[in-house]
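>>> Please find the sequence and the predicted model below.
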Amino acid sequence: MRIMEIISGTAVNGAVVNCLDICRALSRRGHDVTLVCRPGAWISEHAQDGNIRVIESSLDRWPLTELRRVAHVVRENDIQVIHTHMSRANFFGVLLRWLFGVPACVATAHSRYIQLHWMFNDRVIAVSDATRRFHQRYNLVRGHRIDVIHNFINEQRFMNVPTDTRVAVRREFGLMCDQPTIGVIGDVIPRKGLIHLIRALPLLIEAVPDVRVLAVGCNETDYAQQVQDEAAQLRVSDRVIWAGPRNDIERILAALDIYVLPSLEENMPLAILEAMAAGLPVVASEVGGIPECVAHQQTGLLVPPGEPESLASALIGLLTHLEQREQMGGAGQHRVRTNFSIESQIQQIEQTLERAAA
């Protein structure tokens, strides 16, 4: 097929990484792939290493200059189907479809927002069943036009980390080799619920006195300051290491004992899949698409959102039982290979694009 992928995100996030992996996988499988992204976007630079045609566009919907220009690229390359990611690109794709006669448009729902464009796509891909239910109910997407295709990762990146990485990363952060360490990765924003992990720390410290939390991600938000103030008030600031944004997540994961995600709202977080691929047990809130990733008591533990006591209890149970952690970590790796790898998901994406283009 001749496929155009359109994404509006400029920084690196789960949707952007997912789009890049799709472009590369489709190209490897013999498809002609054109990527349309905004100028200076992270994905533009990283997509240059394959047989992917990269077109930069502001994706402005008015005036119609950019729509006409991208429509010309569609006709020039005889594109059969376009596949869009994130709100700005999703609106742009629908306008291409209905104003300029692009053959077919598929949009991936990476999140859950009420927006007009969803019902005008030929097909919609939902990254979790929770996401599918939302879009059917609130965005009026008909059931026969929406497919659930879970997010996926390049699992080998997290499974083939050098054995000396754990010691090296721990040394960087002043951690002892055997010091109990839990980690959370992601921007410090309200829906990620990090404040509830901070509130769980006093209970956790009572049972595991030398525990540390390694927090990776942007921490320059107002909410991050609230979280840090809470840690100071509870006198646990010295137990939290604020690592800031990192581009070596596979190395960070290798240094952890447990991955935790105390979110209040989620769709299909790639971070959990990455942690499972790295062989870590996961403790996470039972919200959104998380229960579709984490098999409770098999690859990790699910807890009610916003309950520090439940979160602390789950973490204590795993930190004090090494054998259980190892069993869950191994089961998580198997689950990712089977259900959330590129190989297991890309065929489903191909089938959805083919159905739309038919």
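Now that the structure is in, tell me what you want to look at.
>>> Could you use CA atoms for every contact and neighbour count after this?
Fine.
>>> Check the secondary structure at R53 for me.
At R53, secondary structure determined by DSSP: H, G, I helix; E, B strand; the rest coil is strand.
>>> what number of residues lie near it?
R53 is flanked by 15 other residues according to other C-alpha atoms under 10 Å.
>>> so it makes contact with C37?
No. The criterion here is C-alpha atoms under 8 Å, and R53 misses it with C37 at 10.9 Å.
>>> Contacts for the one helix or strand I3 maps to, please.
In this assignment (DSSP states H and E), I3 forms part of strand 2-7. Under the contact criterion C-alpha atoms under 8 Å, 6 or more residues apart in numbering, strand 2-7 has outside partners 16, 19, 23, 31-38, 74, 77-86, 88-89, 93.
>>> Out of the residues you listed, which sit inside helices?
The helices, defined by DSSP state H, take in 16, 19, 23, 74, 88-89, 93 from those.
>>> Out of those residues, which is nearest to A231?
V16 (32.0 Å; C-alpha to C-alpha).
>>> coming back round to it: and the two most separated of the ones in helices among the contacts of strand 2-7?
Among these, V16 and V74 lie farthest apart (C-alpha to C-alpha), at 21.5 Å.
>>> ok, and here's another one to check against it:
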Amino acid sequence: MPKKRILEFSTFAKIGGTQKILLDFLRHASHEKYDYSLCVLLEHDVLNEEVSLLGLENTSLHMRGYWDLTAWWKLYCFAKPRHFDLIRTYGLKADIIGRLVRKLLGIPVHITSVRSTDPWRKWYHVLLDSLTSSCTDLYLSNSEAGRIAVCRRERVPEAKTFTIPNGIDLTRFNPLSIDENRVKAMKACWGIGPSTKTIGIVANLCRMKGHDQLIDALPQIQSRFPDLKCLCAGTDFLNGKIQQYARRRSSEQAVIFSGFQKDIPEILALIDIFVLPSLWEGMPTAILEAMAMKTPVIASAVGGIPELLEHGKSALLIPPAEPDALAEAVLSLLDNPEFSNELAENAYQRVHKHFSLDAMVSQTEALYERLIDQHLPLKKADAS
């Protein structure tokens, strides 16, 4: 039986939560049954390089706008001869372009990925989505919060939506397999003492992640723990604005901006508390990773985060945009290590029970199979 041909179509190739999940999915997918390819709407970056290492075909369009005819031609030449059975898109721009390509080339199935609640969307974003929504077969969300948001905002029928939660590689994120020498070296590199209390956030520097809220909370935390360090790991999408804000708040000595990092398990092993003060979310991969590493979590109660964690049992959940609440939560865990460890243990058990990468991959490919089979033309024997 010939392989089903799948095109994964992402707006960005810079590594964020969506791209990490997509990359892990492709690493563990059933390549004996499916022929996967990747197309990136914008610039070539880490995602392309990692997918190339998997031996999968991929391209980047470097699209400058919706009317970039060169990019359209490149996309046509990539997709037309491969006769894809299904295209799945990630990000609003990729959603719109992917739906049009689906119609242009007659690709049987289109899936729109819903990765967040996206309250930032303006009326024209909603209009674009609504005008092209007839070209998509399914809105596939990683959280119930995201699924409900798209139903309400774009008036998508519930029957046209589905939820498969994110999953992570629990063999990679395993506290028993950490290289302690690597952790010590990273601490030394960043000037973190062996007994220095350290909080951290693993997230690209962008407005939704709430780095400014964390910086606002630091003075209150440092009044009790003056030597505390705050590690921020992630690519800067704000052109240095968060670093400037830390300087204005006189927190630059406490905050370490490490940039993009690959050694996330080791980072989670070296911090005492993982914080994610997001303003909005879908189902953040970084929280799942912290749960798997038994790193205590403090996060905003937004989007799909309450689907991951229960306040007071597996994490501390706080209101968004309230740095005082964030500071109080951090201090409560630093002051109560036994309670902190209890939260971390409960979160560890929960991620192993509900959010494995194997479960996500098997559920996703079963969905792909079902949608493709629904769109296969009837054979003569079936028709009779």
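Arrived safely, thanks for sending. Bear in mind the structure is a predicted one, so any value in this text is a computation, not a measurement.
>>> Most neighbours among the ones in helices among the contacts of strand 2-7 of the first structure, which one is it?
Going by other C-alpha under 10 Å, G93 tops those with 32 neighbours.
>>> corresponding residue for that residue in the second structure?
Per TM-score structural alignment, the equivalent position to G93 of the first structure in the second structure is G98.
>>> my guess is that match meets T89, correct?
Yes. Using C-alpha under 8 Å, G98 of the second structure is in contact with T89, at 6.4 Å.
>>> what's the overlap in contacts for those two?
By C-alpha under 8 Å, 6+ apart, the residues touching both G98 of the second structure and T89 are 9, 110.
>>> I287 of the second structure matches what in the first structure?
Match for I287 of the second structure (TM-score structural alignment): I272.
>>> And the contacts of stretch 149-163 of the first structure?
18, 21, 125-128, 250-251, 254, 268-270, 273-275, 277-279, 336-337, 340-342, 345, 348-349.
>>> Show the buried residues in the residues you listed.
18, 21, 125-128, 250-251, 254, 268-270, 273-275, 277-279, 336-337, 340-342, 345, 348-349 (16 or more other C-alpha atoms under 10 Å).
>>> and those, which of them are in helices?
Short answer: those in helices (DSSP H) are 18, 21, 250-251, 254, 270, 273-275, 277, 336-337, 342, 345, 348-349.
>>> right, and out of the residues you listed, which lies closest to Q226 of the first structure?
Scanning those for proximity to Q226 of the first structure, where the rule is C-alpha to C-alpha, the winner is L270, at 25.5 Å.
>>> how about the closest one, what does it touch?
Contacts of L270 of the first structure (C-alpha under 8 Å, 6+ apart): 14, 151-153.
>>> got it, and V156 of the second structure?
V150.
>>> Can you spell out which helices and strands pack onto the helix or strand harbouring V70 of the first structure?
According to DSSP H and E, V70 of the first structure maps onto helix 65-76. Packing contacts for helix 65-76 of the first structure, counted by 3 or more C-alpha pairs under 8 Å, 6 or more residues apart in numbering; DSSP states H and E, involve helix 87-99.
>>> Which part of the second structure matches the helix or strand following the helix it packs on?
Note on helix 87-99 of the first structure: by DSSP H and E, the next helix or strand toward the C-terminus is strand 105-109. Per TM-score structural alignment, the counterpart of strand 105-109 of the first structure in the second structure is residues 110-114.
>>> mean deviation of that stretch from the first structure?
Here stretch 110-114 of the second structure, set against the first structure after superposition, deviates by a mean of 1.2 Å using mean C-alpha distance after the TM-score superposition for the first structure.
>>> Good, we can wrap up now.
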